[in-house]
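K.L.:
Build the 3D model from these lines:
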Amino acid sequence: MLRIKVKQIEAMEAVLLKRIEENALSFFKRRTKNRIGDAEARMYISHIISKVSRYNIFEEKDILNFLRLCITNGLDFEHEEEFSWAMDILVTRNLSGGEKMYRIEKGFS
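P.N.:
Take a look at the predicted model:
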C-alpha cells in the first residue's frame, strides 16, 4: 500500500503554490501591461492568494479570475458597499470555489 507522508504532501503543496504564483505573476503583468514591478506584483498576488484561501477558492483558474476582478475593481472590492453582493457569495459555506466565482462573474456581467 502506498503511503504519503505529511512532509511529502506539504512539499507538493509548496510546488503547486509556487506554480500558481508564477502563473499569476505572468497573468498580472499582462493585465497591468508591466506597469508594476515584480516585487510589488508578488505582494499583491500573495495577498490575493491568502484572501481567496479564506473563501475556500483553491483552483488556479478561479484564483486568476479573482485576481482579474481585483485588478479591475480594486484589491478589496468585495468589502465595498456596491459589491456587498459579492461578499455574500464569498462567505457562503456550501458553495464550491468554482461556483462562487461563477456567480460573482455572472454578477459583474
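K.L.:
Only C-alpha atoms from now on, for both contacts and neighbour counts.
P.N.:
Fine.
K.L.:
where exactly do the helices run in this structure?
P.N.:
All helices of the chain, identified by DSSP state H, fall at 6-31, 38-54, 60-73, 84-90, 97-108.
K.L.:
Can I get those helices in TSV including mean neighbour count?
P.N.:
Output for the helices of the chain, formatted as TSV (neighbours: other C-alpha atoms under 10 Å):
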stretch	mean neighbour count
helix 6-31	14
helix 38-54	15
helix 60-73	18
helix 84-90	17
helix 97-108	16
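K.L.:
hang on, isn't Lys100 packed against Ile89?
P.N.:
Yes - taking contacts as C-alpha atoms under 8 Å, Lys100 lies within contact range of Ile89: 6.0 Å.
K.L.:
Now show me the structure for the sequence below, then we'll compare the two:
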Amino acid sequence: MPKITYVEHSGKEHVVDVATGMTVMEGARDNGVPGIDADCGGACACSTCHAYIDPAWAEKLPPVESMEEDMLDFAYETKPGLSRLTCQVKVTDDLDGLVVQLPEKQI
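P.N.:
This is a model prediction of the structure:
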C-alpha cells in the first residue's frame, strides 16, 4: 500500500498508507489529516482539497484536466505546476512516497 506524506502548513507531517485506487483526498479525509476539507466529497466542485505537490513529484502525476484547472481558480494561493486538487489524483503503486504540502487555508 503506497505511503503518502501530508505536510500541514505548520510543518507537521502525517505519513499515511493509502490504498491503490483511492484518491489523495480520500487518504487524507479517511485518516483525519487536517487541512483537506473536501466539502464536495470528491466531485471536483469546490477546490477545498487543494494541495501543493512536492516538486520532485509534480512531473510524475497525470496532467491537470480542464475541469480541475477551472476549479483551481477558486483555490487559495495556487502555485503554477504544483497546485492540484487531491480529489483528482488517483493513488497508484507508483505514488509510493508522494509528498503533498497543505496550504495555509482552504477557501
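K.L.:
Any idea what the TM-score is?
P.N.:
Scored against TM-score structural alignment, normalised by the length of the second structure, the superposed chains reach a TM-score of 0.26; 50 aligned residues with a C-alpha RMSD of 4.6 Å.
K.L.:
doesn't Gly98 make contact with Asp62 of the first structure?
P.N.:
Yes - the criterion here is C-alpha under 8 Å, and Asp62 of the first structure meets it with Gly98 at 6.2 Å.
K.L.:
who touches Asp70 of the second structure in this structure?
P.N.:
By C-alpha atoms under 8 Å, 6 or more residues apart in numbering, Asp70 of the second structure lies in contact with nothing.
K.L.:
Find the helix or strand that it is a member of.
P.N.:
helix 66-72 (DSSP states H and E).
K.L.:
elements contacting the helix or strand following that helix?
P.N.:
Once the chain leaves helix 66-72 of the second structure, the next helix or strand it forms, by DSSP H and E, is strand 83-85. Here strand 83-85 of the second structure touches strand 50-53, helix 66-72, going by 3 or more C-alpha pairs under 8 Å, 6 or more residues apart in numbering; DSSP states H and E.
K.L.:
Relative to Glu13 of the second structure, which of the ones you listed is closest?
P.N.:
Evaluated over those, closeness to Glu13 of the second structure peaks at strand 50-53, with 13.7 Å, by C-alpha to C-alpha.
K.L.:
Settle this for me: Leu90 of the first structure is touching Lys100, isn't it.
P.N.:
Yes - here Leu90 of the first structure reaches Lys100: they are 6.1 Å apart, a contact under C-alpha under 8 Å.
K.L.:
Assign a three-state SS to Thr5 of the second structure, would you?
P.N.:
Assigned with DSSP: H, G, I helix; E, B strand; the rest coil, Thr5 of the second structure falls in the strand class.
K.L.:
okay, now it: neighbour count?
P.N.:
By other C-alpha atoms under 10 Å, 17 other residues sit near Thr5 of the second structure.
K.L.:
Please name the residues that touch it.
P.N.:
Residues near Thr5 of the second structure by C-alpha under 8 Å, 6+ apart: Glu13, His14, Val15, Val16, Gly97, Leu98, Val99, Val100.
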